[in-house]
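**Student:** this is a predicted model, with the sequence first.
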Amino acid sequence: MKIDVLTLFPEMFEGVFGSSILKKAAEEGHVEFQAIDFRQYATNKHKKVDDYPYGGGAGMVLSPQPIFDAVLARVEKSNSKQPRVIMLCPQGERYTQTKAEELAREEHLILLCGHYEGYDERVREHLVTDEVSLGDYVLTGGELGAMVIADSVTRLLPNVLGNAESAVTDSFSTGLLEHPQYTRPADFRGMLVPDVLLSGHHANIDAWRKKESLRRTLQRRPDLLELRELTREEEAWLAKLKKE
């Protein structure tokens, strides 16, 4: 996969792309990252990328020319099919694990990081394929959102994580929150690991994990249960949990 980030601050991505899982994924050839300063595509004398909004108002608006030219340049260099061009924007759809899984199936992502009062509307209408927001709040720019997307997508690529089951059982991937996790020692200051996890009985462990995942979702994110089609077994567990 190729992930290109168009930004006015490419230096912000050096630590993110050069550390941890993302660094390893790039070194092993699973993904190629590039942060590009789209100011270099501005054709005016002073490399200006913004201007005052028509009709007046506070702030500045990103001009369409540098962004269009930067995206088209990346498309021309790509050997993949038409890339997904993703605008980081407070007006976009809320980013979810489902969206990350969808994007992880692509060959090429281009992430647009806005600033100021946003983009010229023609960028949104004629260039962008997706608009994404991390949540109902406003950041100073799209860079942090682009980092989140790059991380969440990369870890889903084949062979990136050491254990293929890691991404499959993550919170939200199953539609529920992840079950509690424990490691050694079994007895830490009188706080014990549940006996079932020490039993070696894989069927019982699997059942416990499913029940605890359902319990945690009910307690912390009951809204997720409204979106998920439960099995009969899960419906029975849920009924018991509600009575506890």
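**Tutor:** Cool, got the structure. Numbering: from 1, shown residues only.
**Student:** alpha carbons only for contacts and neighbour counts from here, please
**Tutor:** Fine.
**Student:** what's the first helix or strand after the strand or helix carrying Met147?
**Tutor:** Met147 belongs to helix 143-154 when assigned by DSSP states H and E. Proceeding N to C from helix 143-154, the next assigned helix or strand is helix 165-168, under DSSP H and E.
**Student:** and for that following helix, what's in contact with it?
**Tutor:** Applying C-alpha atoms under 8 Å, 6 or more residues apart in numbering, the contact partners of helix 165-168 are 155-156, 161, 173-174.
**Student:** and the buried ones among the residues you listed, selectable in PyMOL?
**Tutor:** Filtering those down to the buried ones (16 or more other C-alpha atoms under 10 Å) takes a single PyMOL command:
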select buried, resi 155+156+161+173
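**Student:** select the longest helix from this protein.
**Tutor:** helix 202-220 (DSSP state H).
**Student:** ok so, going back, pull out the buried residues from the helix holding Met147.
**Tutor:** 143-147, 149-154.
**Student:** farthest pair in the contacts of helix 165-168?
**Tutor:** Leu161 and Thr174 (17.6 Å; C-alpha to C-alpha).
**Student:** report the contact partners of the most centrally placed residue in the chain.
**Tutor:** In the chain, the C-alpha nearest the mean C-alpha coordinate belongs to Ile149, at 3.2 Å (C-alpha atoms, centre = their mean). Taking C-alpha under 8 Å, 6+ apart as the contact definition, Ile149 lies against Ala100.
**Student:** ok, now with 7 Å
**Tutor:** The contact partners of Ile149, taken as C-alpha atoms under 7 Å, 6 or more residues apart in numbering, number zero.
**Student:** hold the first one in mind and look at this next one:
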Amino acid sequence: MKIDVLSLFPEMFEGVLHSSIMKKAQENSAVSFDVTDFRDFATNKHRKVDDYPYGGGAGMVLKPEPLFAAVEAVSAEAEKPPRVILMCPQGERFTQKKAEELATEEHLVFVCGHYEGYDERIRQHLVTDELSLGDFVLTGGEIAAMAIIDSVVRLLPEVLGNADSSVLDSFSTGLLEHPQYTRPANFNGLEVPPVLLSGNHAEIEKWREEQALLRTFERRKDLLKEAPLTAHQRQLLDQLENEKK
């Protein structure tokens, strides 16, 4: 996968893209990154990329020319048009399902804005997706882009040490992940559930399935409306509902 980031503050990405899983992904040739300062594509001598909004109002609006030119430049050698993703609080809320969708693409371009907003022609004629991390506003799109890039790249083949890790993550199955334990089996009188020490893999999987459902029921009941539950999980859910009454 090729990932381009368009930002006025490219230095913000240096640590994130060259550490931990992102570093490993590049070393394994699973992904390559380029971060471009789209101020370099400004068409005026002062390299200005924003201007006052027509009709008046507070703040400054990002001009269309630099971003159109920057996207064209990073897409010049692509065999097919990339997915161009605008980071914006007005966008679709990002989910694990969206991460899985983006992980199948060959080329992603992230547009990180600042100031009051974007010229509407950028939304209508340049980008393919508008994404938001949630119902809150950040100073710019950089932090949101970092989070989404991390979420997508870890799903690429050969990136995580264990191929099952991303499959069993919270939200990937529609449920929150089950509780995890490690050594020691007894820490200050706090013991690991005996089933996990039993060596009975069938019982362990059953326990994990039940615990994932229970945790989701207790913490994120809203996820259960769309989760692809099995007949057994629906039976367990009915029991939880009856116990709560």
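**Tutor:** Here it is on my side, so go on. Keep in mind the model is a prediction, meaning the values are calculated, not measured.
**Student:** TM-score for these two?
**Tutor:** Remark: TM-score between the superposed chains equals 0.98 [TM-score structural alignment, normalised by the length of structure 1]; 243 aligned residues with a C-alpha RMSD of 0.9 Å.
**Student:** quick one: average offset of the helix or strand just after the longest helix of structure 1 versus structure 2, please.
**Tutor:** Downstream of helix 202-220 of structure 1, the first helix or strand assigned by DSSP H and E is helix 222-227. With mean C-alpha distance after the TM-score superposition for structure 1, helix 222-227 of structure 1 departs from structure 2 by a mean of 0.6 Å once superposed.
**Student:** how much does whichever strand or helix holds Leu111 of structure 1 stray from structure 2?
**Tutor:** Assigned by DSSP H and E, Leu111 of structure 1 falls within strand 108-113. Once fitted to structure 2, strand 108-113 of structure 1 is off its aligned match by 0.3 Å on average (mean C-alpha distance after the TM-score superposition for structure 1).
**Student:** now do that strand against helix 143-154, angle only.
**Tutor:** Here the directions of strand 108-113 of structure 1 and helix 143-154 differ by 160 degrees (axes from the mean of the first three to the mean of the last three C-alpha atoms, to 10 degrees).
**Student:** which is the next helix or strand following strand 108-113 of structure 1?
**Tutor:** helix 121-126.
**Student:** what residues of that following helix count as buried?
**Tutor:** Residues of helix 121-126 of structure 1 classed as buried: 123-124 (neighbour count, 16+ other C-alpha under 10 Å).
**Student:** ok, how many other residues are close to Val61 of structure 2?
**Tutor:** Number of residues near Val61 of structure 2 (other C-alpha atoms under 10 Å) recorded here: 20.
**Student:** just how off-centre is the helix holding Met147 of structure 1 within its chain?
**Tutor:** 5 Å (C-alpha atoms, centre = their mean, to the nearest Å).
**Student:** on average, how far is that helix from the matching bit in structure 2?
**Tutor:** Averaged over the aligned pairs, helix 143-154 of structure 1 sits 0.5 Å from structure 2 after superposition, using mean C-alpha distance after the TM-score superposition for structure 1.
**Student:** Pro89 of structure 2 looks like it's in a strand, true?
**Tutor:** Yes. Using DSSP: H, G, I helix; E, B strand; the rest coil, the assignment for Pro89 of structure 2 is a strand.
**Student:** how far away is the nearest residue to it once chain neighbours are set aside from Gln239 of structure 2?
**Tutor:** In this structure, Pro89 of structure 2 finds its nearest non-sequential neighbour in Ser132, 4.9 Å apart by C-alpha to C-alpha, 6 or more residues apart in numbering. Distance, Ser132 of structure 2 to Gln239 of structure 2, by C-alpha to C-alpha, to the nearest Å: 36 Å.
**Student:** which of those two has more neighbours?
**Tutor:** The residue with more neighbours, out of Ser132 of structure 2 and Gln239, is Ser132; 21 against 11, by other C-alpha under 10 Å.
**Student:** for that one, which residues are in contact?
**Tutor:** Ser132 of structure 2 makes contact with 87-94, according to C-alpha under 7 Å, 6+ apart.
**Student:** one more time with 10 Å
**Tutor:** 86-95, 141, 144-145, 148 (C-alpha atoms under 10 Å, 6 or more residues apart in numbering).
**Student:** wait, what's in contact with Leu126 of structure 2?
**Tutor:** Residues near Leu126 of structure 2 by C-alpha under 10 Å, 6+ apart: 64, 67-68, 71-72, 83-86, 120.
**Student:** residue range for the helix or strand hosting Glu72 of structure 2 in structure 1?
**Tutor:** Using DSSP H and E, Glu72 of structure 2 sits in helix 64-74. Mapped onto structure 1 using TM-score structural alignment, helix 64-74 of structure 2 covers residues 64-74.
**Student:** mean deviation, that stretch versus structure 2?
**Tutor:** Stretch 64-74 of structure 1 sits 0.3 Å off on average (mean C-alpha distance after the TM-score superposition for structure 1).
**Student:** residues of that stretch that come out buried?
**Tutor:** 64-71.
**Student:** ok, residues contacting that stretch?
**Tutor:** Contacts for stretch 64-74 of structure 1 (C-alpha under 10 Å, 6+ apart): 4-7, 36-44, 47-50, 75, 78, 83, 85, 108, 110-112, 114, 119-124, 126-128.
**Student:** over to stretch 171-186 of structure 2?
**Tutor:** With contacts defined as C-alpha under 10 Å, 6+ apart, stretch 171-186 of structure 2 is touched by 95-97, 99-100, 166-170, 190-194, 196-197, 207-217, 219-221, 223-229.
**Student:** redo that, cut-off 8 Å
**Tutor:** 96-97, 166-170, 191-192, 208-209, 211-213, 215-216, 220, 223-224, 226-228.
**Student:** Phe13 of structure 2 belongs to a strand, doesn't it?
**Tutor:** No. Read with three-state DSSP, Phe13 of structure 2 is helix and lies in no strand.
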